[in-house]
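Engineer: task: produce atomic coordinates for the following.
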Amino acid sequence: MARNIMIQGTSSSAGKSIVTTSLCRIYANRGISVSPFKSQNMTRNKVKLEDGSYIAGSQVVQAESAKAKPEYSMNPVLLVPKTDTGSTLILKGAEYRDYEARRYYSEKSEFKSAVEECYRDLESRYDLLVIEGAGSPAEINLRENDYVNMGLAHMVDAPVILVGDIERGGVFASIYGTAMILDESDRARIKAFVINKFRGDVDILRPGIEELENRLGIPCLGVLPYTEINLEEEDSLISGTAGERIDDDELRDAEYEKLACFVEKHLDMEALDRIIEGKE
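Structural biologist: A predicted model of the protein is given here:
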């Protein structure tokens, strides 16, 4: 059975996609067969695959980073916004129906089986699944019937790395608050945290990091400095009109390598390996 690791964030745009994409390439470069997985994505950037199915552009990017062929199982539930309160649901690569937000959330438990089916399919064919959450697990109003954050982590028995964005301010509070608002079983899934988008001298952060490690009982895997990388959060390497991808394969691959080297330099990969292996 494949091993897995899940990347969750304290908020949207905390850096989940960047960390997920980088880990896909880091482990693929080790000769491991890797697949990304994001159970649900909401974006206007859908990409049509060779078989006619659709997934989010960011999962196409992650598949490329993993040196894997993109497929709908990597993103079984895709919501394409149409209005402020409504979206078109694409289920397992095919357009399913339009939903208003209230109805979707009342019926979302129906899609949980499709999510698990797609995950189990990938699990049977890959050695490592790098899973990306959505939004934040701290949205406890959405915890019931959840299959995108902690609900998914429990479903597939995945250890979680929590990413916080220091650029917004209050990163220690956001990491601590996210962990502590969860119930005990969900909180136990979090094995480490990462601080993203830091500018300045990392030594200034160390007292806060050590205090947070002591309070939560988990380590900081690293601090990622702010950097300019040609990969957007949800619309990675997608340019202009939704679905119009930059068509320079070498340029995209160079960006994946650049990102992987950057993240590998700043994260404790040995500690992450132990988490994935279930030793921490």
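Engineer: make it CA atoms for all contacts and neighbour counts henceforth
Structural biologist: OK.
Engineer: end-to-end on stretch 193-213?
Structural biologist: Terminal residues of stretch 193-213 are spaced 9 Å apart (CA to CA, to the nearest Å).
Engineer: what comes up buried for that stretch?
Structural biologist: For stretch 193-213, the neighbour count (16 or more other CA atoms under 10 Å) marks F193, V194, I195, N196, K197, F198, I209, L212, E213 as buried.
Engineer: what's next to that stretch, contact-wise?
Structural biologist: Stretch 193-213 is contacted from outside by 14-15, 161-167, 171-172, 175-176, 218-227, using CA atoms under 8 Å, 6 or more residues apart in numbering.
Engineer: I have a second one here; can you model it like the first so I can compare?
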Amino acid sequence: MKAIMIQGTSSDVGKSVICTALCRIFANDGFKVAPFKSQNMALNSYITKSGGEIGRAQGVQAEAAKIDATTDMNPILLKPKGDMISEVILHGKHLANMDAISYRESFVENVMPEIRKSLGRLSEQYEILVLEGAGSPAEINLKARDIANMRMAHETDASVILVADIERGGVFASIVGTLALLDDEERARVKGVIINKFRGMKELLDSGVEWLENYTGIPVLGVIPYVDVQIEAEDSMALSSLRLKKPQQQEFAIDVAIIRLPCISNFTDVDPLFEEPGVGPRFVSSLKDLKHPDVIILPGTKNTVEDFLWLQENGLAQGILQHAQKGGKVVGICGGYQMLGEVIRDESAIEGSGGTYLSLGLLPIETHFVTDKQTVQVQGKTVTGHDVKGYEIHLGRSVATKEITPFIAFDDGRQDGVYTEQIIGTYVHGIFQNRHFTRDYFNRIRNEKDLELVAEDVVSDEDRREQAYELLDEHVRQHLNMKKVYNLIHLSV
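Structural biologist: Here you go, the predicted model:
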């Protein structure tokens, strides 16, 4: 198996997107390719067909590679819970909650055999492995126990391409500084550089590129112009950096307030709303910013109890109740759904210090937290008649306290959520990615507001993602010297 690794000068430089592009390029060129990231820290996760939980980036990259994702592609997933504690997920399943010191001192070295097993299984199935690093490989205080960067390059004998983000400034210093902090063996693995997210005239950058190549002796394989290809983000840093998450610059016919919870997770659930005609989603973290929306969305969270207490402390809980009392619509997804109920019981202190909490009381359910996490892909039909699919990730189990109308009837016979004309609660992540459901949901609001309805002929989310992968292939292939990339892995096309 041939291996190439994408590392970055820092977080959020575009490593995941470059890996996604390479997965699609190699797949389109006829190779069996798979993504790999030994250790990922992210709040946006992906559920495999077998019910394993991995980083969302590796799920997206597998899709770009035209294969099914498996837990071998991301054997360790860390999901921050706050106070330097993270949930450790090993091979797709919850292992333990660990503090940073315990993880580094007692877990990292012991888990290397499991990582090697994953690499071994992937090597038996695929011709090319596209590895993604984490953060920077030059964090000198972390390098001794860094199992996501250069150690993986050594394990797989991978050539490393270093990616730097020119948009944030200081691109040459970040590249030179990163290389300077690597030891000789590590630096020798860096075979090329990519300057990413470029805006402007490339001619004005040429002299800098020439200097960089002469100074470092490492070729610049590509200068990739910025492009928004609508590929799901993984890191919550993207909430403040992506175009989709910037403050509104205009008024929209339908105003949607998304509560930006401190422990927000799987925030890509709301991405389709930014593409719905006449709908203006905005993230809200204070009562004064709530204003008078048509819809409030309570998204998923890594810590329902902590985020619900935050809602109460900053007044947003009361704002949501007043909105509902006036007939405003509310949608709760996963942890947000739990908050819409009457009671949250955490007697075993699974999410916090333990206890019973009175929640918003907008839906007749109570939630009990259990140690067995539900992780599964699902599909079914909504009470409004739409075929939908998505995935569940939750520790809580919610039961009705009186007769309800379930929101979804799953194909496996189970039922999910609660539906009223005003309020929807569901455990299904990705509900809005079902574009026919989403179009109908907002058409009902358009009808109530005497707005013109929008046609039901929508492009499916699968087709949108496929278009995005092909666009990414074309864009990166145009600006990256793929002949040199293939030379690095001793292949030719």
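Engineer: so after superposing, what's the score?
Structural biologist: In this superposition the chains share a TM-score of 0.95, using TM-score structural alignment, normalised by the length of the first structure; 278 aligned residues with a CA RMSD of 1.7 Å.
Engineer: ok so, going back, now render the buried residues of stretch 193-213 of the first structure as JSON lines, adding secondary structure.
Structural biologist: Below are those laid out as JSON lines (DSSP: H, G, I helix; E, B strand; the rest coil):
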{"residue": "F193", "secondary structure": "strand"}
{"residue": "V194", "secondary structure": "strand"}
{"residue": "I195", "secondary structure": "strand"}
{"residue": "N196", "secondary structure": "strand"}
{"residue": "K197", "secondary structure": "strand"}
{"residue": "F198", "secondary structure": "strand"}
{"residue": "I209", "secondary structure": "helix"}
{"residue": "L212", "secondary structure": "helix"}
{"residue": "E213", "secondary structure": "helix"}
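Engineer: what's near enough to touch the closest residue to N40 of the second structure other than its chain neighbours?
Structural biologist: What sits nearest to N40 of the second structure in space, not counting adjacent residues and going by CA to CA, 6 or more residues apart in numbering, is L77, at 4.9 Å. Listed by CA under 8 Å, 6+ apart, the contact partners of L77 of the second structure are Q39, N40, M41, A42, E53, I54, G55, V88, I89, L90, G92.
Engineer: how does it look with 6 Å?
Structural biologist: By CA atoms under 6 Å, 6 or more residues apart in numbering, the contact list for L77 of the second structure reads Q39, N40, M41, I89.
Engineer: nearest to G396 of the second structure among those?
Structural biologist: Lowest distance from G396 of the second structure to the contacts of L77 of the second structure (CA to CA) belongs to I89, with 17.4 Å.
Engineer: now the closest one: how far from A317 of the second structure?
Structural biologist: 32 Å.
Engineer: then F36 of the second structure?
Structural biologist: 41 Å.
Engineer: these two: who's more crowded?
Structural biologist: Using other CA atoms under 10 Å as the criterion, F36 of the second structure and A317 rank with F36 on top: 29 against 20.
Engineer: gap between that one and T20 of the second structure?
Structural biologist: Distance, F36 of the second structure to T20 of the second structure, by CA to CA: 11 Å.
Engineer: downstream of the helix or strand hosting C23 of the second structure, the next helix or strand is which one?
Structural biologist: According to DSSP states H and E, C23 of the second structure maps onto helix 15-28. Next helix or strand after helix 15-28 of the second structure toward the C-terminus (DSSP H and E): strand 33-36.
Engineer: return the set of buried residues in the helix ranked longest in the first structure.
Structural biologist: Secondary structure of the first structure per DSSP state H: the longest helix is helix 249-266. By neighbour count on 16+ other CA under 10 Å, the buried set for helix 249-266 of the first structure is R252, D253, E255, Y256, K258, L259, A260, F262, V263, E264.
Engineer: over to stretch 226-236 of the first structure?
Structural biologist: In stretch 226-236 of the first structure, counting by 16+ other CA under 10 Å, buried: L231, E232, E233, E234, D235, S236.
Engineer: what do you get for stretch 61-79 of the first structure?
Structural biologist: Of all the residues in stretch 61-79 of the first structure, those buried under the rule 16+ other CA under 10 Å are 61-68, 70-79.
Engineer: related to what we said a few turns ago, strands - which of the contacts of L77 of the second structure land there?
Structural biologist: Mapping those onto strands (DSSP state E) picks out Q39, N40, M41, I89.
Engineer: please name the nearest non-neighbouring residue to the third one.
Structural biologist: Spatial nearest neighbour of M41 of the second structure, excluding adjacent residues (CA to CA, 6+ apart): L78 at 4.5 Å.
Engineer: where along the stretch 151-280 of the first structure do the helices fall?
Structural biologist: Secondary structure of the stretch 151-280 of the first structure by DSSP state H, counting those that start in this stretch: the helices cover 171-181, 184-187, 206-216, 249-266, 269-276.
Engineer: who are the packing partners of the longest one?
Structural biologist: Using 3 or more CA pairs under 6 Å, 6 or more residues apart in numbering; DSSP states H and E as the contact definition, the elements that helix 249-266 of the first structure packs against are helix 16-28.
Engineer: ok, and what's touching stretch 166-176 of the first structure?
Structural biologist: Residues from elsewhere that reach stretch 166-176 of the first structure, judged by CA under 6 Å, 6+ apart: G164, K197, F198.
Engineer: residues near the first one, how many?
Structural biologist: In this case it means G164 of the first structure. 30.
Engineer: contacting residues around it?
Structural biologist: Taking CA under 6 Å, 6+ apart as the criterion, G164 of the first structure is in contact with T10, A14, V171, I195, N196.
Engineer: measure how buried the third one is and give me the count.
Structural biologist: For V171 of the first structure, the number of neighbouring residues by other CA under 10 Å comes to 18.
Engineer: ditto for the second one
Structural biologist: Under the neighbour criterion other CA under 10 Å, A14 of the first structure is assigned a count of 24.
Engineer: please name the nearest non-neighbouring residue to it.
Structural biologist: D165 is the one closest to A14 of the first structure (CA to CA, 6+ apart), at 4.8 Å.
Engineer: roughly how far does that neighbour sit from E233 of the first structure?
Structural biologist: D165 of the first structure is 13 Å from E233 of the first structure, by CA to CA.
Engineer: what residues are up against the closest residue in space to Y27 of the first structure that isn't next to it in sequence?
Structural biologist: Leaving aside its chain neighbours, Y27 of the first structure sits nearest to V34 (7.0 Å; criterion: CA to CA, 6+ apart). By CA under 6 Å, 6+ apart, the contact set of V34 of the first structure is A28, A66, Y126, L128, L129.
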